[in-house]
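Would you be able to build a 3D model of this:
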Amino acid sequence: MTQNQALLAATVAAVRRAGARMMTRYSTESRPPALPELLAQLQANDAAVVDTLHPALAEALPSAQWLNDEHGSGPLATGEWWLVDPVGGNVNAVHGMPDWNIGVSLVRDGRPVLSVVHFPVLDEMFTATEGGGAFLNGVRLSVSAKTSLDGALAGTGQAQPGHHPDLARRTGAAFTAMTNSALHVRISVPVTQQLAQVAAGRLDLHWQFDNVRSHTAGVLLVQEAGGVVTDLEGKPWDLAGESYLAAAPGVHAAALEVLTA
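Now for the predicted structure:
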């Protein structure tokens, strides 16, 4: 087993343990009565996952720094970083919905080199390594082969609460434009789930006007599954960028045109 394979295996094992711990907290009957209770559950879920992941990943790669600021953005210092979104779609989990995940990526000098995204309720484990492909439960992934937006499933989402009204208006305008071009457009969280679906070919494109670092795990999945990820000027995706479009190659150019019209 190579060093990269061993590191991926250790990361998968840690994420799976964190998922199992979250499943002991998760209930389809969960209904927080008000915002204070909701926030307390969000924080407790994140803490449970971090308590499981942090020591395991620190042991797997002691040289890497740690960051679990799921809404953080901007550049990182050089070196290796574990970027962790403890419970992507946590707001779904605390309301008893099944669409949430645990996401981990390893970034080296600003470049994602390893990604693990686990959906415990569905028992789906997405993995990717730089140059090594993307996989779902060990089966290699490939993005959609569609070449026209008229048959495309598209998506976007709210990366974090408290958006500026201008960003909300921009998102709404883009939704309208894409709805007039694609077969179907969804707005949902978690964002990383949509990126994983693009990698699996279940969704054809995903765009985001708010590029937070925790999306990096999903970006690498799409790239390694053969997708195209750029900013909205068509330039290669960058960790510190402000927006991105992740799409199957056959619809990327058309989607970019819609989003920048």
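
Please count neighbours and contacts with C-alpha atoms only from this point.
Fine.

any chance you could map the helices in the stretch 101-250 of the chain?
Taking DSSP state H, counting those that start in this stretch, the helices of the stretch 101-250 of the chain run over residues 165-179, 191-200, 216-224, 249-260.

So what touches the longest one?
By C-alpha atoms under 8 Å, 6 or more residues apart in numbering, the residues outside helix 165-179 that reach it are 154, 185, 209, 255, 258, 259.

Make JSON lines from those residues and add distance to residue 66 and neighbour count to it.
Converted to JSON lines, these look like this (distance: C-alpha to C-alpha, whole Å; neighbours: other C-alpha atoms under 10 Å):
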{"residue": "154", "distance to residue 66": "32", "neighbour count": "26"}
{"residue": "185", "distance to residue 66": "35", "neighbour count": "20"}
{"residue": "209", "distance to residue 66": "25", "neighbour count": "21"}
{"residue": "255", "distance to residue 66": "35", "neighbour count": "27"}
{"residue": "258", "distance to residue 66": "37", "neighbour count": "17"}
{"residue": "259", "distance to residue 66": "34", "neighbour count": "18"}
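
Before we compare anything, build this one as well:
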Amino acid sequence: MSATLRNADVTAPDAASDADLLARTESAVREAGAALRERFGEVVRYRTREELMSALAVNDDTALAILRPRLTALRPTAGWVEDELDGGALPAGEWWVVDPAEGNVNHLHALPEWAVTATLVRDNQPVLTVVHLPLTGETYTARTGAGTHLDGRPVRVSPTADLGLGIVATSQARPDEDERVVRRIGSSITAMLLDALVVRTAVPATLHLANVAAGRIDAFWQFAGARADLLPGALLVSEAGGRISDAEGRPWTPQSESFLAAAPGIHAEAVATLSR
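Model (predicted):
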């Protein structure tokens, strides 16, 4: 895919509050999720990379046909990130970072781990996000300064204070990852297998991060990654009381080469394990 951005006008938020904007974003995301749920069930077979990409695009287009006009109407001057696999900093102003089918390959394989996400980024800071899991009906929302909610009730990260008692998770950022990154992923999994109680490895990243925010698992890390992978979960976890950094404990930005989200009680231990 090519990484294309539509320029955003740099404007102040309009009279609609972010709370109202979050509610309207949730409505749009739920509608897109319902459309993808109607397409879910049978395993989609493909024999070539071209057939795979075509099947993925059908799901993306189904959700985007709902999301793009609805979200554009909410913030007409906001930019739109065209490629959910793109990374790095955005230009100034407001941008919609959307993954219309997060975990799309799982959807094609009739696996339940997929979602629809939409995040509004303002001057490179996520200010609100919605992550909806159509098969379970769960919806995670977060807004800067207002906490993280699961189906309307507040959630917090886990109180775990011992990595040896923790469930941790990781994910690959994309297919055809650079060999250096793949080897780093492998060595980090080995390190965590030695130090943590349980290590989970699966895509997509956003669902692991939602589980960190809800206190269901204790930490998530990833090397490389796209904005659409990490920005929603970064806001969910931070607003739920978690720590966000890179794998070496430094402040995380979309330009960082690694990402760590953890309950505060095990963040330092996780950094030590990943830095070995």
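
Please state their TM-score.
Here the superposed chains carry a TM-score of 0.97, computed using TM-score structural alignment, normalised by the length of the first structure; 260 aligned residues with a C-alpha RMSD of 1.3 Å.

Mind putting the helices of the stretch 101-250 of the first structure into JSON lines with distance to residue 113 of the first structure?
Output for the helices of the stretch 101-250 of the first structure, formatted as JSON lines (distance: least, C-alpha to C-alpha, whole Å):
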{"stretch": "helix 165-179", "distance to residue 113 of the first structure": "30"}
{"stretch": "helix 191-200", "distance to residue 113 of the first structure": "16"}
{"stretch": "helix 216-224", "distance to residue 113 of the first structure": "8"}
{"stretch": "helix 249-260", "distance to residue 113 of the first structure": "21"}
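
Nearest to residue 106 of the first structure, out of those?
Closest to residue 106 of the first structure of the helices of the stretch 101-250 of the first structure, according to C-alpha to C-alpha: helix 216-224, at 8.1 Å.

if we can go back for a sec, which stretch among the helices of the stretch 101-250 of the first structure is buried most, on average?
helix 216-224 (a mean of 29; mean count of other C-alpha atoms under 10 Å).

in the first structure, which residue is closest to the centre?
Nearest to the geometric centre of the first structure sits residue 192, at 2.0 Å (C-alpha atoms, centre = their mean).

related to what we said a few turns ago, looking at the contacts of helix 165-179 of the first structure, which one is closest to residue 63 of the first structure?
Nearest member of those to residue 63 of the first structure, counting by C-alpha to C-alpha, is residue 209, at 32.3 Å.

tell me which element the residue located most distally from the centre of the second structure is part of?
Distance from the centre of the second structure peaks at residue 47, with 28.6 Å (C-alpha atoms, centre = their mean). Using DSSP states H and E, residue 47 of the second structure maps to neither a helix nor a strand.

Quick one: closest of the helices of the stretch 101-250 of the first structure to residue 81 of the first structure.
Per C-alpha to C-alpha, nearest to residue 81 of the first structure of the helices of the stretch 101-250 of the first structure: helix 216-224, 11.5 Å.

mean distance, that closest one to its aligned residues in the second structure?
Here the mean offset of helix 216-224 of the first structure against the second structure after fitting is 0.4 Å, by mean C-alpha distance after the TM-score superposition for the first structure.

so that helix corresponds to what in the second structure?
Under TM-score structural alignment, the match for helix 216-224 of the first structure in the second structure covers residues 231-239.

Translate the residue nearest to the centre of the first structure into the numbering of the second structure.
Match for residue 192 of the first structure (TM-score structural alignment): residue 206.

shouldn't its match be in contact with residue 233?
Yes: between residue 206 of the second structure and residue 233 there is a contact at 5.5 Å, judged by C-alpha atoms under 8 Å.

which ones are touching residue 193 of the first structure?
So residue 193 of the first structure contacts 99, 100, 101, 218 (C-alpha under 8 Å, 6+ apart).

Adding distance to residue 168 of the first structure, write those residues out as TSV.
Listed next are the contacts of residue 193 of the first structure as TSV, based on distance: C-alpha to C-alpha, whole Å:
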residue	distance to residue 168 of the first structure
99	23
100	23
101	25
218	23
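
Tell me which other helices or strands the helix or strand hosting residue 68 of the second structure touches.
For residue 68 of the second structure, the host element (DSSP H and E) is helix 49-74. With contacts defined as 3 or more C-alpha pairs under 8 Å, 6 or more residues apart in numbering; DSSP states H and E, helix 49-74 of the second structure has these neighbours: helix 18-38, strand 94-102, helix 104-108.

Right, I'll call it a day here.
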